[in-house]
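*Asks:* 3D, please:
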Amino acid sequence: MATLVCTIQDHRDDVNWCSFSTKLLATCSGDKTLRIYNSCDFSELPFSPLSGHGYSVHCCCFSPCGQFLVSCSTDATIVVWSMATGDIEAIMEHPGRSPVRICDLSPDSTHLVSGASDGTLALWNFPSKQLRSVGSVVDTTLVACSFTPCSQFFMSGSTYGDLRLWDLNMNQLLAEKDAHDLGVTCCKFAPDILAGGRQFQLASCGQDTRVKIWTIHMLRSGGWKMQLLHTLTGQTAPVLSCSYSSDGQLLVSGSVDKTVTVYDAVTTPVLSLLRYVTACTFSPSSPLIATGSMDKTVNIWRLEDGCSSSSASFSNLRTSTSAGRSKLLVNDWSEEDVSEWLVEEGLGGLVDKFRANDIDGTELLNLTKETLASELLIESIGLRSKLLRKVEELKSCSVSSDVPDEFLCPITRELMKEPVIAADGYSYERSAIESWINTKNRSSPMTNLPLLTTLLTPNHTLKMAIGRWKTSH
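*Replies:* As a prediction, this is how the structure comes out:
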């Protein structure tokens, strides 16, 4: 069994990836930021959030020593961060300036691989941050990469559905072209090297709702062989993420069917989560799992004793009033909900005043400087200003969590103000697509195909629809 330790609700958009070091947890999001937490008490570090990417951050991974964090983004860059200060150590531009969807560090910290939407793979010397070699898979987007535990090879996975093994000279050693129907979403090598260094175990998951376990053999003749061991069918929608425990005895996967499953051998008990699971990972130093979701939250789970010898499953049972309250619109908050929010925001001294004036969620959103001073009799200007800032943040978070996806720019994932239609038929925020065209090869951010023209047409219908939605909300 597993118990929920805490729920982190700091990101403003989908959580795309979670990564543990021995001491820290890193999360990244469509809100362009990374957040760093102490893995003992999950308090956020003083230098968090990390802001350096221009667009959505898709993946992040720690160096084995935990000294550095690497992230990649739609902005076509890979950024190396210092975990001592939060400063940027290096920025590497992926060849071709295509959106980078995945990155992974070798266990010996010697190499870094990045995969992009145009099918290119870049292998970097990590100590020098210099590009070593480039490879490619035609007509696909690379969304998965994982180094073998010996650091000498790595596997890539793509939206085409293939898994390919590469050496450090970017030679393709083998290809499993139909590994997952409809596309691979993630792949991870188990931490153990088997058969005297000649065999590895790989887990992969995909849009076909399957998790598959493979063995990859290095033949004495010098060739390679890939063999499917198990197909795990416990989930009923695309499986977006998988991860091995540090001892290789457990495997966790997260799915669009709102479930997280912990596998031991081939057992698959499942209980429901509240929202789509986009990311999952084991801690290397404690019996913890972090899961990320499209509901912008990160959940931390502790595996109970016995999970290493039997399968574990869990549901996202809300254990705090704040987590339960988050399912409501602020307008629906009760007076008690408002009081709990004040305490969480460090404004507990105002609880009595708010209760005396029967302030519920609707009235909270309508507070002004004048009402705070004249009706609630809050004399401190600083306290009034802090409260109003928190209310504005609450409004922003409330709107963004409820906004229809078609009103969000595909590049920035923010509510569009001046939507325009590009040659690929998609609508974007004007400033975002203009910046994209000016700095990238002129390809579509959505299809990666060339834009036949850079002409942008105002989408008046969409703008009016957004205006009507904003008025009603």
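
*Asks:* alpha carbons only for contacts and neighbour counts from here, please
*Replies:* Fine.

*Asks:* Residue 76: neighbour count?
*Replies:* Residues lying near residue 76 (other Cα atoms under 10 Å) number 23.

*Asks:* List the residues that contact it.
*Replies:* The contact partners of residue 76, by Cα atoms under 8 Å, 6 or more residues apart in numbering, come to 93, 94, 97, 98, 99, 100, 116.

*Asks:* go again using 7 Å as the cut-off
*Replies:* By Cα atoms under 7 Å, 6 or more residues apart in numbering, the contact set of residue 76 is 93, 94, 97, 98, 99, 100.

*Asks:* Repeat that for residue 101.
*Replies:* Applying Cα under 7 Å, 6+ apart to residue 101 gives the contacts 58, 59, 72, 73, 115, 116, 117, 142, 143.

*Asks:* wait, which of these is closest to residue 42?
*Replies:* Ranked by distance to residue 42 (Cα to Cα), the contacts of residue 101 are led by residue 59 at 19.9 Å.

*Asks:* and the closest one, how many neighbours does it have?
*Replies:* Neighbours around residue 59, by other Cα under 10 Å: 28.

*Asks:* My guess is it contacts residue 71. True?
*Replies:* Yes - between residue 59 and residue 71 there is a contact under Cα atoms under 7 Å: 5.6 Å.

*Asks:* helices and strands around the helix or strand where residue 254 lies, which ones?
*Replies:* In the assignment (DSSP states H and E), residue 254 maps to strand 251-255. If you count contacts as 3 or more Cα pairs under 7 Å, 6 or more residues apart in numbering; DSSP states H and E, strand 251-255 packs onto strand 239-244, strand 259-263, strand 277-282.

*Asks:* Direction-wise, compare the first one with strand 277-282 and give the angle.
*Replies:* Translated: strand 239-244. 0 degrees (axes from the mean of the first three to the mean of the last three Cα atoms, to 10 degrees).

*Asks:* next one: the shortest one
*Replies:* Regarding strand 259-263 and strand 277-282, their directions subtend 30 degrees when assessed with the same axes, to 10 degrees.

*Asks:* centre of the chain versus strand 259-263, how much separation?
*Replies:* Here strand 259-263 is found 18 Å from its chain centre; the criterion is Cα atoms, centre = their mean, to the nearest Å.

*Asks:* let's see this one next to it:
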Amino acid sequence: MAELIHTFADHGDDVNSCAFSDTFLATCSLDKAIRVYTLNDFKEVPFSPLRGHTYGVHCCCFSSKSPILASCSTDGKTILWSMDNGQILATFRQPTDSPVRVCRFSPSSLYLASGAADGTVVLWNVPLLKMHRSSSVKDGSLVACTFCPRGNIVVTGSSCGDLTAWDENMRCLQEKKAHDLGVACCDFSSQTVTNAEGDAEYFQMASCGQDNEIRLWVLSWFSLGFEMICKGTLSGHSAPVLACAFSNDGQLLVSGYVTACAFASAHPLLATGSMDKTVCVWKLGNNKNDLTGNVEHWSEDDVRTWLSEEGLSEVEHLFKVNNIDGKELLNLTKDVLLQDLKIESLGIRNKILRKIEELKNTLNSAVSDAPGEFLCPITCEVMKDPVIASDGYSYERTAIESWISAKRTSPMTNLPLENLLLTPNRTLKMALMRWLETPMLFHEKRLKQ
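*Replies:* Below is the predicted model of the structure:
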């Protein structure tokens, strides 16, 4: 599922953080430097490394709205850098001059949060380049920070193990004990749920810590209040979990004994940083044995990736020009390939159709061999993103969301649902991924029968 495609070894000390924009990968280190690389060829940009901090750099993050990178350091400063030329745009100094351990842009990039070793957290107004609000936690250093998808909630994590939720005016909404030996990282999923009445919104968040565990949280914003509840604990790690991150679509959660991890939003890439001074870039994506999704749901990029893996790179541009997605791929005929896509070679046309037929057969075999718990009760297809509804059954997320948008009853019992909250079934998804990673074992079993 992940292939190591590049390793950077340019830093002279521990790598503390890494971040993606649509075009760049930024990394920072205890060596006081921030390095910036292009994603098209993984070469360092001419204005890199960025040197403006006088002590180790702990965190870096990109604005989603403009070519700006933020970084923070033990020197008590948070710096905004231009990604056009590497120049410093602004320097925010923590009011107490305490070492700044973490910084994070809000989704709209209106605000930048910075958390310090003395427990202070500051919300900076980025367009005005001035402080918006500040506050502090009761105990511990702030080492983690994340904004919810709406940007109206920011959660900080401390070295004493607490998670604290704040509103945009830095009023404390709730504080929870999360990890006994200290929080290391936290991240919101992009997936949100609003109940039928429209008076409650649910956000999903993960946290990890020195206690070797990952905790999954549901944060509920009601018209009359706010609530943060731990919905589960993942205990598969045998060492402190120092970093965790959700993919841009909320479908994957990565965690590990690495100092940093980040998903790219515009590319199927994952970056990890480590105390060995290196940054690794991993390629994520479909391959011909990856049946995690229905072909009908493939995007145009998924189709072109499949063409490349099947040795049909020479026709990728024709599929791109004609906007061929998964559904159209399955309906291609010789006439369509010749007349609409203008593929004149009979050999290539036959190869494409043969590969499509092989794809259909492989997917059909996978579904027929799949254990019953891997099939969505609504679609009867192998699930890609299983979630648990309040009736206790697991469904494909898109299928149950469509179902509950029309009715509030259980598809399995026909009884009213207690609530519309959907909880990711991580255990089932992990089992599903293990099964999908070894499809040939199931095909061989089927042939023997």
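
*Asks:* And the TM-score between them?
*Replies:* The TM-score (TM-score structural alignment, normalised by the length of the second structure) is 0.62; 287 aligned residues with a Cα RMSD of 1.4 Å.

*Asks:* follow-up on the earlier one: between the helices and strands packed on strand 251-255 of the first structure, which one is nearest to residue 21 of the first structure?
*Replies:* Set against residue 21 of the first structure and scored by Cα to Cα, those come closest in strand 277-282, at 9.6 Å.

*Asks:* Give the buried residues for the helix of greatest length in the first structure.
*Replies:* In the first structure, assigned by DSSP state H, the helix with the most residues is helix 381-402. For helix 381-402 of the first structure, a neighbour-count test (16 or more other Cα atoms under 10 Å) marks 384, 387, 388, 391, 397, 398, 399, 400, 401 as buried.

*Asks:* Which part of the second structure matches the helix or strand just after that helix?
*Replies:* Toward the C-terminal end, the helix or strand that comes next after helix 381-402 of the first structure (DSSP H and E) is strand 419-421. Under TM-score structural alignment, there is no match for strand 419-421 of the first structure anywhere in the second structure.

*Asks:* distance between strand 419-421 of the first structure and the chain's centre?
*Replies:* That offset, for strand 419-421 of the first structure, works out to 27 Å (Cα atoms, centre = their mean).

*Asks:* what does it rub up against?
*Replies:* With contact meaning Cα under 7 Å, 6+ apart, strand 419-421 of the first structure is reached by 427, 428, 429, 430, 456, 457, 458, 459, 462, 463.

*Asks:* mind listing the strands for the stretch 251-400 of the second structure?
*Replies:* Ranges of strands within the stretch 251-400 of the second structure are 253-256, 260-263, 269-273, 279-284, 386-388, 394-396, based on DSSP state E, counting those that start in this stretch.

*Asks:* I'd like the ones you listed as CSV, with distance to residue 168 of the second structure appended.
*Replies:* Compiled in CSV, those are given as follows (distance: least, Cα to Cα, whole Å):
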stretch, distance to residue 168 of the second structure
strand 253-256, 26
strand 260-263, 25
strand 269-273, 30
strand 279-284, 33
strand 386-388, 30
strand 394-396, 34
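
*Asks:* Residue 44 of the second structure: which of these is closest?
*Replies:* Nearest to residue 44 of the second structure among the strands of the stretch 251-400 of the second structure is strand 279-284; the distance by Cα to Cα comes to 13.0 Å.

*Asks:* Identify the residues contacting residue 136 of the first structure.
*Replies:* For residue 136 of the first structure, the contact set (Cα under 7 Å, 6+ apart) comprises 119, 120, 121.

*Asks:* and the residues you listed, which of them are in strands?
*Replies:* Judged by DSSP state E, the contacts of residue 136 of the first structure include 120, 121 as members of strands.

*Asks:* sorry, back to before: quick one, which of the helices and strands packed on strand 251-255 of the first structure gets closest to residue 192 of the first structure.
*Replies:* Minimum separation from residue 192 of the first structure across these (Cα to Cα) falls at strand 239-244, 10.5 Å.

*Asks:* so that closest one corresponds to what in the second structure?
*Replies:* Under TM-score structural alignment, strand 239-244 of the first structure corresponds to residues 241-246 of the second structure.

*Asks:* before we move on, back to that, now rank the contacts of strand 419-421 of the first structure by neighbours and give me the top one.
*Replies:* Going by other Cα under 10 Å, residue 428 tops the contacts of strand 419-421 of the first structure with 30 neighbours.

*Asks:* Could you confirm that residue falls within a strand?
*Replies:* Yes - assessed with DSSP: H, G, I helix; E, B strand; the rest coil, residue 428 of the first structure lies in a strand.

*Asks:* Quick check: residue 462 of the first structure vs residue 55 of the first structure, distance?
*Replies:* Residue 462 of the first structure is 22 Å from residue 55 of the first structure, where distance means Cα to Cα, to the nearest Å.

*Asks:* The strands of the stretch 251-400 of the second structure: which one's closest to residue 36 of the second structure?
*Replies:* strand 279-284 (11.8 Å).

*Asks:* Buried residues of stretch 30-48 of the second structure, list them for me.
*Replies:* In stretch 30-48 of the second structure, counting by 16+ other Cα under 10 Å, buried: 30, 31, 32, 33, 34, 35, 36, 37, 38, 39, 44, 48.

*Asks:* And for stretch 195-203 of the first structure?
*Replies:* Neighbour-count burial for stretch 195-203 of the first structure flags 199, 200, 201, 202, 203 (criterion: 16+ other Cα under 10 Å).

*Asks:* So of those residues, which two are at opposite extremes in space?
*Replies:* Longest span within these, Cα to Cα: 199 and 203, 13.7 Å.
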